[in-house]
Every structure is written in C-alpha cells, then in structure tokens.
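[1] pasted the sequence and its predicted model underneath.
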Amino acid sequence: MFPLLRFLILFTLLAPTVTAQEVGQTMRQWWVECDRLGFCVSDINGFTADYEPLTVRLQRSEEPNSPVLILLTPETLITSGDAVIFDFLDGSEPILRKTDTALYNTITLSEPVDSPLLAALMAGSTLDITIGFQGTRGAQTFKVSLDGAIDTLTIMDVAQQRLGRVDAIVARGAAPADSPSDIYPSLGAETGGEDMGADEGGEIIQDSGDGHMEEGPNGSYLDLIYSQDELPPEVVRYAAEDADCGDLTAPLNEMGAVVHRDQTARITYLVPCVIGQVNVAYYVVTHDPAKGSDYALQRFELPPAQNKPDRVTILNPQWQADQNQLIATRFGDVNLNCGAYEIHNWIVAEQRFELVSYQHKKNCDGPQMMPSDFPMEWSIGEMGD
C-alpha cells in the first residue's frame, strides 16, 4: 500500500464532485479520463529504438473490487503465447506475463489492486516492456515513461469514489469496497460553510459548502473547477481583457480549470481558453497574498533567438506542483509527432515564470514520439539567457 503523503500534496482532488463531471486531464506524460459513470482509462505511448509505437492503457470500471486492466497494443501482430516482460530498470526482478488471447491485436492483463506489477508501475520512473513476437520480428523492447502513472491512478480512485476504500489503487484504506466513501470531507461540512479561521499566511480559509475542496498539508489542495462562477472575478476578467478567450463556459465545461494552493498559500489558476483539434490554450493567474501579490496574469517567454513577445496563453500545460514547474507542449499536427516542449520554472522572488528549456521538432514526419524527446533548441543552462 502506498502512503497518502504524495497524493495529498500533489493531487488532492474533490471526491464528492468529480463523479458528476467527465474528467479529462494530462498528468505529466500520461492522459487520464473518466466518464460520468466512473469508467476510467489512462493512456501513454511507448516506442522501440526504431520508433514502433506501443499503446499502453490502464483501464478500470467503477464496480467494487474490479481489477485494473493493462492493455498493450503494438503495430506488430501478436499471437497467443507471446511472452511479455516488464523491466522497471531499478534492480528488481523483471515481471513476466504470457498472452492468452489477443483480441484486436491487444494484450489484456487483469491485475488486482495489490499486484506486484501495479506496485512497481506506481513506484517506477521508466519501464521497458519486451514482447516476444513470433516470426521474423522477434523480441522487441518498448520504452515507456512512468512519469505521471501514479497520478493518473490517483485520479481514478477519486473519480470512482474509492478514497480510503480497500479496493483503491493508491489511496487505500479500511473502508468497505461497496461504500462510495467520502473519507476526506470538505472543509465546513459540519459548519454550514462558515469561516474556518486563518492559515499561517494570514489568509482566511473558507468553504463554499459545495464539496469542491479537499485539503493537503497546511491548507494545500488541488481542485478542478467547471464553472466560471466558482472562479474569482479577478481571474475571469483576464479571459476577455488580456487572453482574448471569449466566453469561458465551453472550455471550462470541457476541460475544467486547475486550481492549486500550495503550503505557503500561493494559488495558481490554469484556465482553459481555446480548445483546438490537438492543442488547448490556457492562461495562468497566480495569487500570493503572503508576497503582497494581487491576482497576476502570467506571461511566458520564448527563446531569445525567436525575437517574439512574451505570450499570455500557453498550450497543454502540466503543473508540477512539487517542483514549482510548468511544462507546456505544442503539437504541430494530429499525429503528435512534431511541435515544441517547454519547461518554465516559478521564480518566487520575482513572482513570475522563467523559461529554462525549449525543445522543438519542426518536421512532422515519422511516428509519434514523446515531446520530452524533441530535439533541444535552447536551454538557459547551456546557452545562457
């Protein structure tokens, strides 16, 4: 069983309300989505050295004690009896599985929540999956990033209301599997939404009474907001005045705004603005009362050689709260095999984000590849500012 500390700090989501909304969210290298019935899937692509893709999917229904299904879909034809080896590159023994049947060229493995394979998947950082194809193709190894895997499984637990239940994957506890439990009740649940006092930064913590907030240490939380009525007016006004977003209703309903409050009382808002075919534009607002900061619209740099003004919106952002780091990915086409991958660090003293690296693949040819593998174009450490 994994401890809840990392879960509470990074991904403390709202158990009572997530199930009322469809969830779709990028979590580092993974994509996770859950429908309104609580059926959840999470996807990532792995690749061989010659760029053959392997789609890895984690899937779970909302039924109590349901297994976690691991689905592996390569391009090469799979046959019954092919061996599958999971090597987590951490010195532990690789885990071996055998294919039984391969429906639609997909290997399906059914794993209980306490299986060693799931435990290693949540704890690891990189995974090599070797499939022993029969015929001339032979054994092929696919490299898969596990950056975000535990986070997507946490969201599954939340969306399926398994927090603290015996059948949770990450946030496991002693509550019965057939109980849609709210193990972490929202602030003010017993006080009718009254003020809950001041935190260490002097900010009053209030609960709206709608069950949308779950807290981690020192008042930290991560929230998903689907209505602009739940966002501060100071955040909403930037949509029309500066970000040129127009009406936020549809983007919020589709994607939800990410709201993160850290342990110092700084709040970061990632608000969806425009939804395209493969890219979603967001604007970012920060509010840090302890630093005397009002609601500040953030601007994002490009490499100096591009000689372009800072941007108000950023594409497909991933907020890595534990590192005070925001990653943005711009895809150049629907095949997801070109574009840009940017890392921006939060500079506390200056209350702004600073571009620290920019990777760019101009040619939209070849197979899909991880954006983090795009060629490096500019780095503040190697090339200066």
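    That came through fine.

[2] from now on I want contacts and neighbour counts done on CA atoms only, so please keep to that.
    OK.

[3] for the stretch 201-350 of the chain, which segments count as strands?
    Assigned by DSSP state E, counting those that start in this stretch, the stretch 201-350 of the chain shows strands spanning 221-225, 257-261, 267-275, 280-287, 296-297, 313-315, 318-320, 325-331, 339-347.

[4] can you check the stretch 1-150 of the chain too?
    Under DSSP E, counting those that start in this stretch, the stretch 1-150 of the chain gives strands at 23-27, 30-34, 40-47, 53-60, 68-74, 83-87, 95-98, 102-103, 106-111, 126-132, 139-145.

[5] ok, which of the strands of the stretch 201-350 of the chain comes nearest residue 364?
    Among the strands of the stretch 201-350 of the chain, the nearest to residue 364 by C-alpha to C-alpha is strand 339-347 (7.9 Å).

[6] the strands of the stretch 201-350 of the chain: which one's closest to residue 245?
    Closest approach to residue 245 among the strands of the stretch 201-350 of the chain is made by strand 267-275 (5.1 Å; C-alpha to C-alpha).

[7] what's the closest one packed up against?
    helix 249-255, strand 257-261, strand 280-287 (3 or more C-alpha pairs under 8 Å, 6 or more residues apart in numbering; DSSP states H and E).

[8] could you dump the ones you listed to JSON lines with mean neighbour count?
    Converted to JSON lines, the helices and strands packed on strand 267-275 look like this (neighbours: other C-alpha atoms under 10 Å):
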{"stretch": "helix 249-255", "mean neighbour count": "18"}
{"stretch": "strand 257-261", "mean neighbour count": "23"}
{"stretch": "strand 280-287", "mean neighbour count": "23"}
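
[9] follow-up on the earlier one: and the strands of the stretch 1-150 of the chain: which comes nearest residue 224?
    Across the strands of the stretch 1-150 of the chain, closest to residue 224 is strand 23-27 (C-alpha to C-alpha), at 9.1 Å.

[10] compute the inter-axis angle for the closest one and strand 221-225.
    130 degrees (axes from the mean of the first three to the mean of the last three C-alpha atoms, to 10 degrees).

[11] what's the angle from strand 23-27 to strand 30-34?
    170 degrees.

[12] contacts for strand 23-27?
    With contact meaning C-alpha atoms under 8 Å, 6 or more residues apart in numbering, strand 23-27 is reached by 31-35, 148-149, 151-152, 159, 255, 316, 318.

[13] buried ones among these?
    Buried positions within those, assessed by neighbour count (16 or more other C-alpha atoms under 10 Å), are 31-35, 148-149, 151-152, 159, 255, 316, 318.

[14] comparison target below:
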Amino acid sequence: GPSPYTGPVGLPLAPPVLLASTSEVPDAVRREIATYAPDQCSEPETLAYPGQRYAVNDNFTLWEVPCFLGAYQGTSIFAITQNPPADWATMLSLPNPPALEGENNAQMMNPEVFAEKGLFISTSLARGEGDCGTYQVFRLMDAPGETLEFQLMEYREKVNCDGVQSEPSEWPLQFQPGE
C-alpha cells in the first residue's frame, strides 16, 4: 500500500528486481558488509529470499541484502554500487536522531521500500505483540563525494509495552528534522 509518511521524499528508484540467488550480490557489497557489519549480517545465504536491487539512475544501483529473519521480524542492509557493479560498494548507515547516543546502525528492521518516492520505513518491534518499538522513515539522498546516503525524516517510539496495539506510524513522534 501507500506510505503513511507524507513529508519530503527522496531520490526515486526503479521498481525492485528480485535476485534469483545470493550469488547475484556483488563481491564488493559482500566485502563491505563483512568489513563494517559482520555482526549484523553474517549468513544471508540461509534466508527465505536472496534480496533485491533497484536502479537509482544510470550510474548507481542500490542493493538490499537480507541479513536475519526471525519469528516476527527481519533485517536487511542496503549498499550502493556503480551501475554495472565493479570493484567498490558503499554500505549505507541509518542515522540516529540527535538525542540518541551510539553508533549508526546498518540494519533496517522489517524494511518497507517505497521505490517511486525514495522512502524507506524501518519498524523494530520490541516484542511479538507489536504494541511497542521504534518506527523510522528514511529518504535516499545525494551525498558529498558522488555517493548516496539515508536521511532520517521521522523517528517514532512507543516505549510502554502496554498490550494496546496501534499503527507504528501513529506512535509518539520523537524526532523530525527542522525545515
């Protein structure tokens, strides 16, 4: 369905192309994940599907590599290569809102990709009931150095796991960038 987010959009992507096997993930993407996120994406070959790719433009391809699939949520890592892929890749990190300390994460939880708007939604459920967790909206943007990056557009969090279910897009807003 349509994205519940109605703010500024990112770079539009071509529709996804489902990969036939994990062997289609470029070696440069695999090296990038092994170097910068080995603890977040260790066994993509054992997942339910091999991933997908999106043409960003004539120069870049965005790769979605599934990393973990659990009982009620899964993760993917996104990386950029030139088009066609050659010897380099850049793994995209997910920026935190300014108030949160710590390292940027590479894993997008339960990713939803809205290719035509360049939007990505990450929903991390704190438990299987789905009554609490975090909800983040990112947009894909040009970055310095002829590459791309994710920009955090919305961060919502419901801390109280109270058994009351609601749409994650309606959880309390914690961060939205200023205009």
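    Looks like it came in fine. Being a predicted model, the structure only gives us computed values, none of them experimental.

[15] separation between the alignment partner in structure 1 of residue 53 of structure 2 and residue 119 of structure 1?
    Aligned counterpart of residue 53 of structure 2 in structure 1: residue 259 (TM-score structural alignment). Remark: distance between residue 259 of structure 1 and residue 119 of structure 1 (C-alpha to C-alpha, to the nearest Å) = 29 Å.

[16] how many neighbouring residues does residue 353 of structure 1 have?
    19 (other C-alpha atoms under 10 Å).

[17] mind checking what it lines up with in structure 2?
    So, by TM-score structural alignment, residue 353 of structure 1 is matched to residue 150.

[18] so that match makes contact with residue 140?
    Yes. Using C-alpha atoms under 8 Å, residue 150 of structure 2 makes contact with residue 140 at a distance of 4.8 Å.

[19] got TSV for the buried ones among the contacts of strand 23-27 of structure 1, with distance to residue 106 of structure 1 too?
    Below are these laid out as TSV (distance: C-alpha to C-alpha, whole Å):
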residue	distance to residue 106 of structure 1
31	19
32	19
33	20
34	21
35	22
148	23
149	20
151	24
152	21
159	26
255	29
316	29
318	29
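
[20] gap between residue 300 of structure 1 and residue 130 of structure 1?
    Applying C-alpha to C-alpha to residue 300 of structure 1 and residue 130 of structure 1 gives a distance of 40 Å.

[21] do the same with residue 57 of structure 1
    For residue 57 of structure 1, the distance to residue 130 of structure 1 - C-alpha to C-alpha - is 16 Å.

[22] and for residue 337 of structure 1?
    Relative to residue 130 of structure 1, residue 337 of structure 1 is positioned 23 Å away (C-alpha to C-alpha).

[23] again, but for residue 117 of structure 1
    14 Å.

[24] ok, now residue 346 of structure 1?
    Applying C-alpha to C-alpha to residue 346 of structure 1 and residue 130 of structure 1 gives a distance of 38 Å.

[25] again with residue 234 of structure 1
    From residue 234 of structure 1 to residue 130 of structure 1 the distance is 51 Å (C-alpha to C-alpha).

[26] more crowded one of the two?
    Using other C-alpha under 10 Å, the more surrounded residue of residue 234 of structure 1 and residue 130 is residue 130, with 18 against 14.

[27] surely that one is in contact with residue 139?
    Yes. The criterion here is C-alpha under 8 Å, and residue 130 of structure 1 meets it with residue 139 at 6.5 Å.

[28] tell me who's in contact with the closest residue in space to residue 84 of structure 1 that isn't next to it in sequence.
    Nearest residue to residue 84 of structure 1, sequence neighbours excluded (C-alpha to C-alpha, 6 or more residues apart in numbering): residue 131, at 4.6 Å. For residue 131 of structure 1, the contact set (C-alpha under 8 Å, 6+ apart) comprises 82, 83, 84, 85, 139, 140, 141.

[29] one more: residue 156 of structure 1?
    By C-alpha under 8 Å, 6+ apart, the contact list for residue 156 of structure 1 reads 34, 40, 60.

[30] burial measure for the second one, as a count.
    The criterion is other C-alpha under 10 Å. On that basis, residue 40 of structure 1 has 26 neighbouring residues.

[31] count the neighbours of the aligned partner of residue 96 of structure 2 in structure 1 for me.
    Using TM-score structural alignment, the equivalent of residue 96 of structure 2 in structure 1 is residue 302. By the criterion of other C-alpha under 10 Å, residue 302 of structure 1 has 18 neighbours.

[32] against residue 356 of structure 1, how distant is residue 302 of structure 1?
    10 Å.

[33] for residue 376 of structure 1, which non-adjacent residue is spatially closest?
    Residue 376 of structure 1 sits nearest to residue 359 (C-alpha to C-alpha, 6+ apart), 4.2 Å away.

[34] just to be sure, that neighbour is in a strand?
    Yes. With DSSP: H, G, I helix; E, B strand; the rest coil as the criterion, residue 359 of structure 1 is part of a strand.

[35] spatially central residue in structure 2, please.
    residue 108 (3.9 Å; C-alpha atoms, centre = their mean).

[36] so what corresponds to that one in structure 1?
    Residue 108 of structure 2 maps onto residue 314 in structure 1, by TM-score structural alignment.

[37] burial of the residue mapped onto residue 70 of structure 2 from structure 1, as a residue count?
    Counting by TM-score structural alignment, residue 70 of structure 2 corresponds to residue 276 in structure 1. Counted by other C-alpha under 10 Å, the residues lying close to residue 276 of structure 1 total 8.

[38] over to residue 91 of structure 2?
    24.

[39] quick one, what contacts it?
    Here residue 91 of structure 2 is in contact with 29, 32, 33, 77, 78, 79, 80, 106 (criterion: C-alpha under 8 Å, 6+ apart).
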